[in-house]
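>>> attaching a predicted model along with its sequence, questions to come.
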Amino acid sequence: MSETLPTTFDPSQIEARWYAHWEENGLFRPERPDAQPFTIVNPPPNVTGSLHIGHALDNTLQDIVIRYERLRGKDALWVVGTDHAGIATQMVVERQLEERQDKRTNYSREDFVQKVWEWKAESGGQITRQLRRLGCSMDWSREQFTMDEHFSKAVIKTFVDLYNDGLIYRDKRLVNWDPKLKTAISDLEVEQQTIPGSFWHFRYPLADGVTLDNGQDYIEVATTRPETMLADMAVAVHPTDDRYASVVGGHVILPITGRRIAIVADEHADPELGSGAVKITPGHDFNDFEVGKRAGIAPADMLNMLDAEANVCQTADGLVPDEFLGLHRFAKDGVAGARELVVQRLKESGHLIPHVAKTKKGEEVEHDAEPRQIATPFGDRGGVVIEPWLTDQWYVDAAKLAEKPIAQVRSGEVEIVPKSWEKTFFNWMENIQPWCVSRQLWWGHQIPAWYDEDGNAYVAMSEEEAAEQAGGKALTRDPDVLDTWFSSALWPFATLGWPEKTDLLAKHYPNDLLVSGFDILFFWDARMLMAGNYNTGQAPWPRLYLHGLVRAADGAKMSKSKGNVVDPLGLIDQYGADALRFFMAAMESQGRDIKMDDRRVEGYRNFATKLWNATRFCQSNGIGASAQVAAPEARLAANQWIIGEVAQTVRALDAAMADLRFDAAANTIYHFVWDRFCDWYLELIKPVFAEGASKAAATETREVAGWALDQILVMLHPFMPFITEELWSKQGAVNGRERPDHPLITAKWPDPQASVSKDATDAIDWVIELTGNVRSAKNELGIPPGTRLAAHVADPSDVAARTIERSAAAIERLARITPISVGEAPAGPAMQVTAGADVFVIPLEGVIDIDAEKARLSKALEASQKEARSLEGRLSNASFVERAKPEAVEKARADHAHHAAEVERLTAALARLG
């Protein structure tokens, strides 16, 4: 033995060393030109980002898959890179300028963009270094960036092709507008927050002397955004609402502006809510926009009352009074905003309908508005309320591009795992809206469109081509950039060289699998399907795996404001990357979120330590690396048994990975390592190395045990790459079987190619079951584990008879029962244990005080039964389950399960005593 393992397993001592070795030696993508390809691409994280717990889950699952396929001999390529993250990156650089009392507008566009590139060179890409700490085996030699030159060409070509095919166009529509960043943002960048607000009721006077059937000369409307009435263009009522049937087609006269607007019938108005009439501001509300279009109002004619900073501007009809112009939509810096002034003026003119509330004493009190909690959209980066804003933007005809992906998922050509997400996918794709792809930023892919003095657009790959189209007219380029989701939609093929016909593209596109969080199913995954089919004629992958979220221990969503965010790097520092990775895999159950549990992570660190110590035991008995993939020849029952267990584990692991059941795969290898190999096999073979034992048996056992440990390291490697590589290398130093050029990361996946004796494996399984049941019975009755007990079996089965005859010493050592007598047991107190079909009677006279033990067990049973009944009553109370805190309900369920199990255990223990 040339090298032994240290006594203590310390992850920090091995992780950085092994990662550097893998990367420096090109082992993440070894040269395998003739091998079957297997390809995945990582969801490119923002270049401004840092590793959070969601990244840890997402990338761990991908790494498990890619390491598994690499071990199976495939040309496994994991494409890695980062997204230029338009808004986020521009904000980072602008903040740096602000710290120096500087700002973006002090620079030309070209100079500012150069500053962003300088920032990226110095500070960008922190997350890629952190992914290395997690053990991600990506092909860093081909790291991509969405603003790389070749990628940018792919983006511009896609835009131009879509435009030429009539699938991209410029239109006036509502967008999510961030008044702080002064750009349109995507739905993903909008956060809904529930905040205190108000609900105001107004009188809109009917025009032309018309009244409702009840004599009322106005229509009552209500709103949480009174300032928008400056741009109202209609009042909607439901077509079946008899209260308003006589005035549909008539008009009201808006207070303040005096604008005459139509009363329209539209199903958007709910007769059961409020007055049944709703004000319609198509230029500042997404629902109203659709109502306006149905009412025949063209988007170009819809009124806009706010500028880019959400200050009131004059509408196209010039009816907004001067006193409102320039006011911010909300109160700001102690100055009343448009909202406050609108309410004030409507109150003064008698058009405000006060809200009447009762005090605790029953007295009626009038207020201007009804207080309410209101769901309000905020920009996730700007931090201000988002304003639906009518602007000219570039749009993609997403409905047309969605047709083929819908058909592919319906036919099974593209599989979504878990299948339960298909319904959500179809619901969104079949009701998809035009996709706004322009952003009012400087950092990003500038839109390849140029305009002449008359506003005509020329879309081309370059300014020279656009000028040629324009016949020499002076042109100005569109200042907007493309939404980052537009460019990242090309990730599966542009990273492989598209539109050039590269060898890499031919071999690795389509990819084989995409692993993604469900939260970007529409923003990225669906758009990749659309872009892949449009640009290449093929879906980018045949299979999409959607994992859940990692939540706080109490099930709450993690957020900085709640202070419950978990830092994966902190967990790696404390427990090691392998333990965190294994936790992620073991807890990833299809269709469910993961609850963070540091104790489970610590438990998997203990699992790694268990394997470490098992390997030290092997080394101390001369058990080293195996020289073969197929199982060695074996005669001893224990060795045949472990070979059979390895083969069974490989089959179960392969089946779990084929179904993308990460939890099943992790638990399969966990229980094999801990239960079968460490707890049983190593115990079974200890006598083989005792003084005086057969040398032939010891030699065979060293071969089989070394082989079995090698198979463990290979099977466990995708989940725990660092400790397995370390043990693999150290095992190679035992008995002189050096393997420095045969690292585990590129080893061969297990292929036992062995048949074993069923008699031998049945015998070992029988001994294990007998031992486990005897230990449980002793524990139930408070008998010390090491106590040797006599046992009687009246009519042993064939396997029992053979095993008792051949392995009495093993039974005595493991189960601590001796002697075993064949025949009826003597009369007296005894307990029964089973192994298979065999029933063993174990006399207890003189072993324990039977009466005292019965009394103890009865008392404990009564207490657990009482507690279980109490908890069952509480849990069957709907009021408790619905109103109690979730953690209290969960604790009650856990306590009930514990006491129910105790009742079962104690009842069985009493039954053993007769």
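Cool, the structure landed. Worth saying up front: this structure is predicted, and the values here are computed from it rather than measured.

>>> contacts and neighbour counts: CA atoms only from here.
Will do.

>>> tell me the spacing between Ala265 and Thr609.
Ala265 sits at a distance of 72 Å from Thr609 (criterion: Cα to Cα, to the nearest Å).

>>> comparing these two, which residue is more hemmed in?
Neighbours of Ala265 and Thr609, each counted by other Cα atoms under 10 Å, are more numerous for Ala265; the result is 23 against 17.

>>> how about the contacts made by the more buried one?
Shown in contact with Ala265 (Cα atoms under 8 Å, 6 or more residues apart in numbering): 236-239, 248.

>>> show only the entries of the residues you listed found in helices.
With helices taken from DSSP state H, there is no overlap with the contacts of Ala265.

>>> please produce a markdown table containing the residues you listed, extended by neighbour count and distance to Pro282.
Output for these, formatted as a markdown table (neighbours: other Cα atoms under 10 Å; distance: Cα to Cα, whole Å):
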| residue | neighbour count | distance to Pro282 |
| --- | --- | --- |
| Ala236 | 27 | 12 |
| Val237 | 27 | 15 |
| His238 | 22 | 17 |
| Pro239 | 17 | 19 |
| Val248 | 16 | 18 |
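
>>> switch these over to JSON lines; also include distance to Arg170.
Shown next, in JSON lines, are the contacts of Ala265 (distance: Cα to Cα, whole Å):
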{"residue": "Ala236", "distance to Arg170": "29"}
{"residue": "Val237", "distance to Arg170": "32"}
{"residue": "His238", "distance to Arg170": "33"}
{"residue": "Pro239", "distance to Arg170": "34"}
{"residue": "Val248", "distance to Arg170": "34"}
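
>>> please compare the first structure with the one that follows:
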Amino acid sequence: PACVALVAHPDDERYRPLFGQAVLTPLFRARVPVKAHPLADPEKGSGVAMICTFGDVTDVVWWRELDLPVRGVLQPNGTLRPVRWGEVGWESEDPAAAQAHYDQVAGLSVSKARTQIVEQLKEAGALIGDVRPIMHNVKFYEKGDRPLEIITSRQWFLKTMEFREALLARGRELRWHPEYMRTRYENWVTGLAGDWCISRQRFFGVPFPVWYPIGADGVVRFTEPLIPDESRLPLDPSTEVPEGYDPTQRDQPGGFAADPDIMDTWATSSLTPQIAARWEEDGDLFERLFPFDLRPQGHDIIRTWLFSTVLRAHLEHGSLPWTDAAISGWVLDPDRKKMSKSKGNVVTPFALLEEHGSDGARYWAAKGGPGADTAFDAGQMRVGRRLAIKLLNASKFILTKTEPRGEVTHTLDRGMLTTLSKLVDDATADLDSYNYTRALEHSEAFFWFFCDNYLELVKSRRYGDHGEAAAGSANSALLAALSTLLRLFAPFLPFVTEEVWSWWQSGSVHRATWPSSKELLTLSSGADDRGVMALEMAAMVLGDVRKKKSEEQRPMKTAARRVLVRDRADRIALIDDVRRDLMAAGLIERLDTASGEYGVDVELAEVVPGGAGT
């Protein structure tokens, strides 16, 4: 009874003469066209198929692409609904006979109705061949044991198909971070098979503010919606009444009926930029905010939230809703499976926050790059906590003695500030491109070098052991470095950086000006590439001295009686610029140099039982 057309492959010579003609269906004598479509399989059965609305998703494709009518017979309870043959949409060459046949299947389930139809075809002599069971793929509900059936119902839609090319263009206009995520959006838009159904049959949600008149015969006239004036919005049609009606007329003949549906989640959340900018409420604010700069979201909802938001902005404003989209990945469990409530593999964060701190947890999250799925790793949180504690301790050391201050003149200080200025430029560029993970990695690498080497090299000098001017240079460089590092780490370690900032600065670090390389280079009177090389050379030599002490299982406070550094002449010359700092940091009594291939010979002081080395 639901047949609306026959279809065969365009190249099938058996049916090519019938394309464009009409035939009559058996039993119901309905006139249906014969159509050509490439999805029809000439090798399957007779090569011609019935298009019923709807037997499967292929029927849906044929119905849509061949612009066919709908004859829906299934009810939500899975039985065939009553139909009156001869009415509009149910035309028949013999309405009485059609009705007689249909009345025998009305109210039956699909399987029982199918059996009854076979018997009727046999009785009418319209069945050719024997009935035999077949095996084919059908879709099942994940929690059921029966095949899914497609039913027809009234729904609300937003047009999307006719805007496909425009939506693809919007995708190319949007800046994606990472860029390859645009492919997911394009695949979704390209693969769209129908307009967007925005209505749902649930209780909780935003209702459609629409009513429909009910005729004197009790039939709801869905084609004549009653639309409220915009000044009445928002409203709930299930509790309010349309103009010209009173509450007693609800669901009564001659009265009205409320639209029973609510909007799909994405139909409402697709307007979050407009809602945040108070569209239609504050024109000035909306003009200043919309379109926004950024949408941060997960990659799994590109096809839903991102797509629907782009569509709504395109339809309503002729623009994108934001200029950039930063796409994050999933959190995975230790077995690298997506964490989800349904799988029961979610780790609640409260105990982790208590153990590792919010900065530790945020550090772990920031180590997962844009678009990348990130496995849960408490070890990374411990690393983040260690970094936060080290930042706290290094800050205490720097702020313990902030005077005297003076011009930054020492080679090591100028080299450190030059290196830091390059980090600021790199981190700024990384964050501008939403590569926050790389910005953190670069900042962290510099910070550990700064603590392990620079702080040790300048410790003696900043306490005044090398004179007031040398101490002033060290303190000014240290304070500038601390200010810069706190601001660089603030997005990743917000709590420890705010705490340290409050010790010596006013306001919040999160509202402070972002650091610039210019302020650092101004302090150091320009970039000093020689200073950078001198700092690296001093760190290498200091590392070799420490290595020697570790290999001999000697305390780091053990004196080095003599250290010989061999290297190229130009690099050996750098030693003179940092000699006093290097000797103080490594407890080196005598520092010699020689030309040759790089190497460091270390002679440690002898151990005196019960005393220090000698």
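Alright, I've got the coordinates. Note that the coordinates shown come from a computational prediction; the quantities given were computed from them, not determined experimentally.

>>> hmm, back to that, Tyr681 of structure 1: which of the contacts of Ala265 of structure 1 is nearest?
His238 (75.6 Å; Cα to Cα).

>>> what does Leu68 of structure 2 align to in structure 1?
Aligned by TM-score structural alignment, Leu68 of structure 2 pairs with Ile297 of structure 1.

>>> how about the residue mapped onto Glu536 of structure 2 from structure 1, secondary structure?
The alignment partner of Glu536 of structure 2 in structure 1, by TM-score structural alignment, is Asp765. Here Asp765 of structure 1 is helix, with the state taken from DSSP: H, G, I helix; E, B strand; the rest coil.

>>> and for the one 10 residues further on?
When classified by three-state DSSP, Arg775 of structure 1 comes out as helix.

>>> in strands, which of the contacts of Ala265 of structure 1 appear?
236-237 (DSSP state E).

>>> and which of the contacts of Ala265 of structure 1 is nearest to Asp317 of structure 1?
Checking the contacts of Ala265 of structure 1 one by one against Asp317 of structure 1 (Cα to Cα), the nearest turns out to be Ala236, at 21.0 Å.

>>> what sits closest to the closest one if chain neighbours are left out?
Val264 (4.9 Å; Cα to Cα, 6 or more residues apart in numbering).

>>> ok, residues contacting stretch 473-492 of structure 2?
Contacts of stretch 473-492 of structure 2 (Cα under 8 Å, 6+ apart): 359, 362-363, 366, 395, 398-399, 401-410, 413-414, 417, 420, 424, 427, 440, 443, 447, 458, 461-462, 497-498, 500-501, 509-510, 512, 514-515, 520.

>>> quick one: buried residues of stretch 327-347 of structure 2?
Buried residues in stretch 327-347 of structure 2, counted by 16 or more other Cα atoms under 10 Å: 327-333, 338-339.

>>> just flag the most distant two among those residues.
Farthest pair in the buried residues of stretch 327-347 of structure 2 (Cα to Cα) is Ile327 and Asp333. Separation: 19.6 Å.

>>> quick one: the helices in the stretch 51-200 of structure 1?
Per DSSP state H, counting those that start in this stretch, the stretch 51-200 of structure 1 carries helices over the ranges 53-71, 86-99, 109-123, 126-134, 149-164.

>>> over to the stretch 1-150 of structure 2?
57-65, 95-103, 110-124.

>>> tell me the angle of the second one relative to helix 110-124?
Read that as helix 95-103 of structure 2. In terms of direction (axes from the mean of the first three to the mean of the last three Cα atoms, to 10 degrees), helix 95-103 of structure 2 departs from helix 110-124 by 140 degrees.

>>> quick one on the thing from earlier: how about the helices of the stretch 1-150 of structure 2, which one is nearest Leu271 of structure 2?
Taking these one by one with Cα to Cα, helix 57-65 is closest: 28.8 Å.

>>> identify the residues contacting that closest one?
Applying Cα under 8 Å, 6+ apart, the contact partners of helix 57-65 of structure 2 are 37, 51-54, 68-69, 193.

>>> can you check stretch 287-304 of structure 2 too?
Outside stretch 287-304 of structure 2, the residues that touch it by Cα under 8 Å, 6+ apart are 181, 184-185, 188, 266, 273-274, 277, 319-330, 371.

>>> can you do 7 Å?
For stretch 287-304 of structure 2, the surrounding residues in contact (Cα atoms under 7 Å, 6 or more residues apart in numbering) are 185, 188, 266, 277, 320-329, 371.

>>> rewinding a little: in strands, which of the contacts of helix 57-65 of structure 2 fall?
51-52.

>>> from memory Ala49 of structure 2 sits against Leu6, does it?
Yes - if you go by Cα atoms under 7 Å, Ala49 of structure 2 and Leu6 touch, sitting 5.6 Å apart.

>>> would you enumerate the residues in contact with the nearest residue to Pro69 of structure 2 once chain neighbours are set aside?
Nearest residue to Pro69 of structure 2 in three dimensions, chain neighbours excluded: Val4, at 6.7 Å (Cα to Cα, 6+ apart). By Cα under 7 Å, 6+ apart, the contact set of Val4 of structure 2 is 32, 51-52, 68-69.

>>> put the buried members of those into a PyMOL selection.
Listed next is the PyMOL selection for buried residues among the contacts of Val4 of structure 2, using 16+ other Cα under 10 Å:
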select buried, resi 32+51+52+68
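
>>> got CSV for the contacts of Val4 of structure 2, with distance to Phe492 of structure 2 too?
Shown next, in CSV, are the contacts of Val4 of structure 2 (distance: Cα to Cα, whole Å):
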residue, distance to Phe492 of structure 2
Val32, 67
Ile51, 59
Cys52, 58
Leu68, 58
Pro69, 58
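
>>> which of the contacts of Val4 of structure 2 lies closest to Thr160 of structure 2?
Nearest member of the contacts of Val4 of structure 2 to Thr160 of structure 2, counting by Cα to Cα, is Leu68, at 19.6 Å.
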